[in-house]
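# Need a 3D model of the sequence below.
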Amino acid sequence: MEGLKAEGMESQNQPPQSEDQEKGTSFLKTCFNGINALSGVGILSLPYALSQGGWLSLILLLLVAILCWYTGLLLQRCMYANPAIKSYPDIGEVAFGYKGRAMISIFMYLELYLVAVEFLILEGDNLDKLFPHTAIKIAGLKVAGKKGFVLLTALVILPTTWLKSMGVLAYFSAGGVLASVIVVACVFWVGAVDGVGFHEGDMLLNLGGLPTATSLFAFCYCGHAVFPTLCNSMKDRSQFSKVLLICFISSTINYGSMGILGYLMYGQDLKSQVTLNLPIRKISTKIAIYTTLINPLTKYAVIITPIATAIEAKFSFGKRGSTISILIRTAIVISTVCVACTVPFFGYVMAFIGAFLSVSGSMILPCLCYLKINKTARSFGLELIIIVGILVTGSFIGVLGTYISLKQIVNHL
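Prediction:
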């Protein structure tokens, strides 16, 4: 606490360098890690988001990308202000003390937990499409359909969650960027070669669907939790602003391509995941779905590890051996299975995550922390106007999007 509170103010334009950074991550590897952090299951819902908001909602996709890129830069400036900052919760602690750390940690861990739930829902939906009317027997119990596949997926994933080494887990998480590109390529192939065509998608604007669309867009840019870690790991931290620009441009091109292709192919008939619309007998569809299925399998353990580590650290379980660690991770997996089976609505849950958690963690909290840490930013000027604009926009998206997504979830229970 004292280390974080100590005043170590440095120039915002020239971050302090340490001996550890001489051995840090290269520019190219950091770019790859950043793109991988932004490229996730959200890409599957981009066509659905477009079908909700219409063609003009693409402007909102670009706006959300720009706002989240800018707040990523604000987090970088917060790190430059105090060399003791190593993570996003550290920024919250420097800005608002213990309450700030607790608030950011809660948003981070809840978001990670619900993303893990989304992984299980995605697996259940897509496996049910590949193998419809399938029943699975587990411990003598017969479970049919999506719930059966959710349970099966959890059993497959469970052993990977017992690994505590992030170095080992890195092997499981590799390939996320490639997987996203493959899925987009397969969707294009279905439309261009397999006969679906690009003749749908004629709605210009749907005001009623804009909150849902914007919430889904916000979910796609929720990588802020790892940005401070990526920045701190670089050999040259001053290059991180360029990393952010490359990551956001690359991700936006990928997201935009998927949204446009899917909406042109299926229009208003789009389901929450574009893979559920694809013709099942085509080889391109199978490649897209299998690639989609592999991605969550490789990332689930990475997603829940910070949650498990935080629980172990809080109650000092880490010193008692691996048995309790395994039990904690197993309990987390079981709880996500229960939530996934109770609320199996991929699109609505993703919209809730985007509106409530992603908007808070990626737009509102970075601005508040930056204003608190940097006193000069509170002086009236262009920077303050931009930050206040982001706070107002984020609050509006968050309140309206959270209300609508929760209403949709409750109505479908």
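
# okay, CA-based contacts and neighbour counts for the rest of this
OK.

# after the helix or strand hosting residue 48, next one along is what?
Using DSSP states H and E, residue 48 sits within helix 46-53. Scanning forward in sequence from helix 46-53 by DSSP H and E, the next helix or strand is helix 57-81.

# I have a second one here; can you model it like the first so I can compare?
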Amino acid sequence: MATGEWMTVGVFGEEISKGKSISIIESTKDLESLDDEEKDVDTNKSSFLHAVINMVGMLIGLGQLSTPYALENGGWASAFMLVGLGAACAYTSHLLGKCLQKSPKSRDYKDIGHHAFGTNGRIIAITFIYLEIFMALVSYTISLHDNLATVFLGVDLNSSWAHLTTSQFLAVIAVLVALPSLWLRNLSSISFLSVAGILMSFLIFIMVACTGIFGGVSASHDIPVLKIRNVPAISGLYIFSFAGHIVFPNIYTAMKDPSKFTKVSIVSFSLVTTLYTSLAFMGAKLFGPQVSSQITLSMPQTHILTKIALWATVLTPMTKYALEFTPFAIQLEQNLPHAMKSRTRTIVRGTIGSILLLIILVLALCVPYFEHVLSLTGSLVSVGICIVFPCAFYTKIFWRQIGRPLLILNLILITFGVVMGAFGTVSSSKSLLRSLQRAHTS
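Down below sits the predicted model:
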């Protein structure tokens, strides 16, 4: 990740958001002027409303597809966990803002980790950040594959020469179409992809709602009260839905009035939690035990609403690759020799990005189990980034000032996060291994 001054280029020409649905690009300067080390960037241009839009847009993404599946498999009482995690993540977002206020030199998540625990804190933060991005991209590619298979259901492409099924072949084509976006150096072009991703996410929600109203599907299914055995696995799905803390420091530093960051967090998480809970109950009531891990795959296949939702889901991952790769690209270009020509830099970063994306494609095709990979990502990585680390960072930084009630609350959240992450990781790993074994034997 880049160091020094940071720039956020916006959804409306001011910031780009980075994450599952909207990406905030972390950069010391535009990639086109990376060699100009003296260029200063004014980042404090984001209003309260703009900050809320960025945070809400960043949080809404891949996780929304799985909330109905999680609620159906966990029972309606698990909605309290969903709401509770939303509240906890809003609180830890507030803690990150306090850490940044305490240390004005800190500009991003890894800087906070460094301020709290030195070099080890920075290394751990960077490791988890890149691991979450990588695993999220694998989940996006699995979603792309699954929804393409439904969009082109009944289509038979002769891809036996490549030893691929039709759905796998379509996924390969889609990734190859998205591949050139990794070669973009103009942040304005990448900003367009960010806006497209936001619109696709909202379109999916609207289409699911319209299916219940106009699609001929009756919301008549009963939701079980609680399936305690499934709670560890679905906890990973729930926490992934709120994973976005790696970019919250950038929203904070881009605000005109950072003192309002806590209000931004409260408003944003309230809106997103309401949307997730509504979608979860709506999907579970509409499709019951047959609800898919991706709500779009449960919708009536012949209905026009479904086709719109499916295409929106297909296009969403294709808008994410360049956005998610940008932090790697920035770090990579800054590590290249300064004497290297601009064209050579572009070739190096584009080539490495293409190789990484192809590796992600292969992994996604080998492990096509969306809910298990998403749950594993949430339990193994996201719970640390969203709950454990912010509480630990804040406690360490404010150790001499923190009151007993707040200390107890932070320790409870750290313990809860570690326990939830451990049980969720074990549960989702076992489910993933069982699915792989069944696929191998069949």
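
# Mean deviation, the helix holding residue 48 of the first structure versus the second structure?
When the second structure is overlaid, helix 46-53 of the first structure sits 0.6 Å from its aligned residues on average, using mean C-alpha distance after the TM-score superposition for the first structure.

# residues in the second structure matched by that helix, start to end?
Alignment note (TM-score structural alignment): helix 46-53 of the first structure is matched to residues 67-74 of the second structure.

# now the matching stretch, how far from the chain's geometric center?
19 Å (C-alpha atoms, centre = their mean, to the nearest Å).

# What ranges does the stretch 101-250 of the first structure have for its helices?
Per DSSP state H, counting those that start in this stretch, the stretch 101-250 of the first structure carries helices over the ranges 145-161, 166-173, 176-192, 210-220, 227-233, 240-266.

# Please identify the deepest-packed of those.
Of all those, helix 210-220 has the most neighbours on average by mean count of other C-alpha atoms under 10 Å, namely a mean of 29.

# Give me the range in the second structure that that one lines up against.
Going by TM-score structural alignment: helix 210-220 of the first structure matches residues 231-241.

# quick one: contacts for the residue of the first structure most remote from its centre?
Within the first structure, residue 140 marks the point farthest from the mean C-alpha position, 36.1 Å out by C-alpha atoms, centre = their mean. Residues counted as contacts of residue 140 of the first structure (C-alpha atoms under 8 Å, 6 or more residues apart in numbering): none.

# From residue 309 of the first structure, how far out is it?
33 Å (C-alpha to C-alpha, to the nearest Å).

# Also residue 402 of the first structure?
Going from residue 402 of the first structure to residue 309 of the first structure by C-alpha to C-alpha gives 29 Å.

# Look at these two and report which has more neighbours.
Between residue 402 of the first structure and residue 309, counted using other C-alpha atoms under 10 Å, the more crowded position is residue 402 (23 against 17).

# To which residue of the second structure is the more buried one aligned?
Aligned partner of residue 402 of the first structure by TM-score structural alignment: residue 425.

# Pretty sure its match sits against residue 379.
Yes - shown here, residue 425 of the second structure and residue 379 form a contact pair, counting by C-alpha atoms under 8 Å, at 5.1 Å.

# which neighbours do these two share?
residue 236.

# in the match of helix 46-53 of the first structure, what counts as buried?
Neighbour counts over stretch 67-74 of the second structure (16 or more other C-alpha atoms under 10 Å) mark 67-74 as buried.

# middle-most residue in the first structure, spatially?
residue 222 (4.6 Å).

# quick one, what contacts that residue?
Taking C-alpha under 8 Å, 6+ apart as the contact definition, residue 222 of the first structure lies against 38, 354, 358-359, 361-362.

# now residue 327 of the first structure
Contacts of residue 327 of the first structure by C-alpha under 8 Å, 6+ apart: none found.

# What's the local residue count around the closest residue to residue 51 of the first structure other than its chain neighbours?
Distance criterion C-alpha to C-alpha, 6 or more residues apart in numbering; nearest residue to residue 51 of the first structure, sequence neighbours excluded, is residue 268 at 5.4 Å. Residue 268 of the first structure is flanked by 18 other residues according to other C-alpha under 10 Å.

# thinking again about what came up before, quick one: closest of the helices of the stretch 101-250 of the first structure to residue 272 of the first structure.
Relative to residue 272 of the first structure, the nearest member of those by C-alpha to C-alpha is helix 210-220, separated by 10.5 Å.

# And the contacts of the closest one?
So helix 210-220 of the first structure is in contact with 38-40, 42-43, 45-46, 48-50, 52-53, 57, 60-61, 64, 350-355, 358-359, 397-398, 400-401, 404-405, going by C-alpha under 8 Å, 6+ apart.
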